[in-house]
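*Asks:* quick one, what's the 3D model for this:
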Amino acid sequence: MMEMMDFLMQYKWLIVIIAEILFLVFAGLFFIMRYWFRKNAVGFAFIILLILNELFLAFLAIYDYLQTGTLDSFQIITAIFYIYLIFEGKKDFKRLDHYFKKKVASWKGETVPDLQTSESAVEKKYGRAHAKEEREGWYIHLVIFVIAQIVFWNIDNFTGWQDFNLT
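*Replies:* Presented below is the predicted three-dimensional model:
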């Protein structure tokens, strides 16, 4: 068991690259099964594989931290990826879902579904309501930025900052 964990730690960056390729493959197979072949259950199986793939990467990052005891770029990049998944991933996946639904219907010569009705159900905001929504998004980005800067500051401990002379 330890040999396998040592192997995983030795090749962790290669494993991340392979896992990201698998992410794209599983997502693509999900859309193909769902819209081309109309096999939703099989498509759902690929979503499960996609989630397991991402959980494996989280496990790998946690195990790496437990082994080294230090926070390094591997864990930071993994954390940034999960922050993206939490805040923007679902919205982007829905956009991809709508895109592939339209594209496959167009390729198959079927009527292209009108997805504007479902999108227009979310009422567009104007004026103060729109400004409030924009501010909330900006605040989220600001918090993420500050957290990332604190993490980088604690990891780097200001080493190398003297190289940035602004005068």
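*Asks:* can we go C-alpha only for contacts and neighbour counts from here?
*Replies:* OK.
*Asks:* mind listing the helices for the chain?
*Replies:* Along the chain, the segments classed as helices by DSSP state H run 2-10, 12-31, 40-68, 73-84, 90-107, 116-120, 127-156.
*Asks:* got these as TSV, with mean neighbour count columns?
*Replies:* Converted to TSV, these look like this (neighbours: other CA atoms under 10 Å):
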stretch	mean neighbour count
helix 2-10	12
helix 12-31	16
helix 40-68	16
helix 73-84	14
helix 90-107	14
helix 116-120	9
helix 127-156	12
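*Asks:* to compare against the first, here's the next sequence to fold:
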Amino acid sequence: MVDLILSYQWELFIAIEVLSFASLLLFGIVRYLFDKRNVSLLFLFCFVALLVLEAILAVFIYGETGEISKFQIIITVFVVYACTFGIFDFMKLDRWMRKVIGGWRNVQLLSAKDIEIMNRQKDPQYMAKKYRWSSIAHLIVFVGFQIAFWIYGTGGAAQSLEYIKDLSWIGTENVMETPYANETIYGISMVWGIAFIADFIYSWSYTIFPSNSKG
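*Replies:* Next comes the predicted model:
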């Protein structure tokens, strides 16, 4: 059984993610289409249970292998996202489901505040400003942690500057060639770096291409 889990850890992770998203969709369908509010809560509990299961899977794999791999790092990112920014994305999904299902049923499921929020999200200037601030906040947090990681890994700011002058270490699999103290911090930083770049480009696209950023 253990060998099976180790062999199919990625497949299990993907299956859990698919089931998690399906749980959120079923929550909306049962709650707003069939008007079964109490029953719909079961799907929210299911989502939370799957999130916990995902974390348990990462801990289990670590316990069996004794090392932190990209698998644990990616699960950590997903779990942290679900507990932070994911909440706001769920609220957006919930409003979208109420709008669509309300249209099917020919009833108004959105509150006045919901409509106001959705209208603001169609305003390119509002969205551009919102994402500029969020990207700057992400930049400050990211750089702050990287400075701390580098100083911790190299033992001082002076040594860290050498790695800024020569960036050839980026992408290497040998952590000893990097300014990071260990593979765990290095792995987290690399995954976070990719996510940061993608988020930063996406956020500023609302400013650079406002006409394509409506909705």
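*Asks:* TM-score for these two?
*Replies:* Here the TM-score for the pair of chains, by TM-score structural alignment, normalised by the length of the first structure, is 0.72; 148 aligned residues with a CA RMSD of 3.5 Å.
*Asks:* next one: the residue nearest the centre of the second structure from residue 75 of the second structure, what distance?
*Replies:* With distances taken as CA atoms, centre = their mean, residue 81 lies nearest the centre of the second structure, 3.5 Å away. Plainly put, residue 81 of the second structure is 10 Å away from residue 75 of the second structure if you go by CA to CA, to the nearest Å.
*Asks:* swap in residue 58 of the second structure?
*Replies:* The value you get for residue 58 of the second structure to residue 75 of the second structure, if CA to CA is used, is 7 Å.
*Asks:* ditto for residue 82 of the second structure
*Replies:* From residue 82 of the second structure over to residue 75 of the second structure the distance is 10 Å, taken as CA to CA.
*Asks:* equivalent analysis for residue 68 of the second structure, please.
*Replies:* Distance from residue 68 of the second structure to residue 75 of the second structure, counting by CA to CA: 11 Å.
*Asks:* cool, residue 49 of the second structure as well?
*Replies:* Per CA to CA, residue 49 of the second structure is found 15 Å from residue 75 of the second structure.
*Asks:* try residue 145 of the second structure
*Replies:* Using CA to CA, we find residue 145 of the second structure at a distance of 20 Å from residue 75 of the second structure.
*Asks:* what do you get for residue 129 of the second structure?
*Replies:* Per CA to CA, residue 129 of the second structure is found 31 Å from residue 75 of the second structure.
*Asks:* equivalent analysis for residue 61 of the second structure, please.
*Replies:* As judged by CA to CA, residue 61 of the second structure and residue 75 of the second structure stand 11 Å apart.
*Asks:* same question for residue 119 of the second structure.
*Replies:* Distance from residue 119 of the second structure to residue 75 of the second structure, counting by CA to CA: 34 Å.
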